[in-house]
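Asker: pasting a predicted model and its sequence here:
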Amino acid sequence: MGSIGTPAPAPRGFVLHKKQIDAMPLENFSNNSKRATGGWKQIFSSPDTPTDGLNLGIAHFPPKTATQESFEALHRHKQAEFYYILSGQALVKIDGVDHEVGPGAALFIPGDSEHGFWNTSESEELVFIWGFPCDGFRDVVYRFTGDKAEDAWSRKENAA
């Protein structure tokens, strides 16, 4: 809401250019390498941007090495999610089914589906666009497989 009794103004269209997105900080799961080894940038996420109804970001996961996997661990959240792979190769698991994906692949992940991914390349960063049908990333609560309920992660509580 705006001031008392008046509705908040409707979002207005705007453009973020590559230079602006490149300057955004890379966020992660509170530096918890058991949950993920890469990170993401928030492109559209209320209240940080004047947007609503759509949360959009870009993920970056380094190549795997002989001693370190590059991944996001199996997890769930109530919102549906999509990925669009820009570069790299990955194994994505959705509800127990493995999918090998590369540039140009589009994935739909239903709400509350268990999913995770692994960068399968030793030389190329995995980069993809992701999004949720909600106002902001603060609305998404990650429940990692094997974690206790009280260990659920949300940007609202744990931004790093």
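Answerer: Now that the structure is in, tell me what you want to look at.

Asker: going by C-alpha atoms from here, please, whenever you check contacts or count neighbours.
Answerer: OK.

Asker: now do the strands in this structure.
Answerer: 39-44, 55-61, 71-76, 81-87, 90-94, 97-101, 106-109, 115-119, 126-132, 141-144, 153-154 (DSSP state E).

Asker: pasting the second one now:
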Amino acid sequence: MGKGTVVHAAKVATLYVDETYSSKMLVDQTNSETKNVQINMGIIAPGAKHADHKHDSSYDEVYLIQQGRASVRLDGVEHELEAGDVVFIPGGSMHAIANRSDTEELVIFTVWSRLPEPGANPVYDLRLQEWGRSYKTVDEK
């Protein structure tokens, strides 16, 4: 049996992608014994919208809306979501997300069904480029 991991999000370093999106890697192979899952906390600025995109068909993704109100476009269909709602995004599906509030941040957890290979997840790749690894705490330089 493997060893479990507890992560306190407040102690995880934030990667600032741009003025509309920041990211905290919560669980992957660098801070746990997982070989099969990646969990990220994404913070989307008020009013921000992310363009339609899709991932390789071998990467399923799940959005868990933690805080705020979102619009998610999944294969051309718009869905309005709020805290507690979940979206399953099959690999290869076109999708986009927008923060429906002009004043509050949208906080989502994204869960990938396996660890991303280089080129599969641009934010994951940026984290490796900026930090040399995918996970670090606020106490690390």
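Answerer: Thanks, I have it. Owing to the predicted nature of the structure, the values given are computational and were not obtained by experimental measurement.

Asker: before we move on, the earlier item: looking at the strands of the first structure, which is closest to residue 26 of the first structure?
Answerer: Taking C-alpha to C-alpha, strand 39-44 is the member of the strands of the first structure nearest to residue 26 of the first structure, at 5.1 Å.

Asker: so can I have a markdown table of the strands of the first structure showing distance to residue 28 of the first structure?
Answerer: Below are the strands of the first structure laid out as a markdown table (distance: least, C-alpha to C-alpha, whole Å):
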| stretch | distance to residue 28 of the first structure |
| --- | --- |
| strand 39-44 | 5 |
| strand 55-61 | 10 |
| strand 71-76 | 10 |
| strand 81-87 | 17 |
| strand 90-94 | 19 |
| strand 97-101 | 22 |
| strand 106-109 | 20 |
| strand 115-119 | 15 |
| strand 126-132 | 14 |
| strand 141-144 | 12 |
| strand 153-154 | 11 |
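
Asker: of those, which approaches residue 23 of the first structure most closely?
Answerer: strand 39-44 (9.5 Å).

Asker: quick check, central residue of the first structure?
Answerer: residue 130 (5.5 Å; C-alpha atoms, centre = their mean).

Asker: grab the nearest non-local neighbour of whichever residue in the second structure pairs up with that one.
Answerer: Following TM-score structural alignment, the counterpart assigned to residue 130 of the first structure within the second structure is residue 110. Leaving aside its sequence neighbours, residue 110 of the second structure sits nearest to residue 63 (C-alpha to C-alpha, 6 or more residues apart in numbering; 4.8 Å).

Asker: which residue in the first structure lines up with the one you found?
Answerer: Match for residue 63 of the second structure (TM-score structural alignment): residue 83.

Asker: what's the neighbour count on that match?
Answerer: Residue 83 of the first structure is flanked by 21 other residues according to other C-alpha atoms under 10 Å.

Asker: touching, it and residue 108? I think so.
Answerer: Yes: taking contacts as C-alpha atoms under 8 Å, residue 83 of the first structure lies within contact range of residue 108: 6.8 Å.

Asker: what about the aligned residue in the first structure for residue 95 of the second structure, neighbour count?
Answerer: Under the alignment (TM-score structural alignment), residue 95 of the second structure pairs with residue 115 in the first structure. When neighbours are defined as other C-alpha under 10 Å, residue 115 of the first structure has 22 of them.
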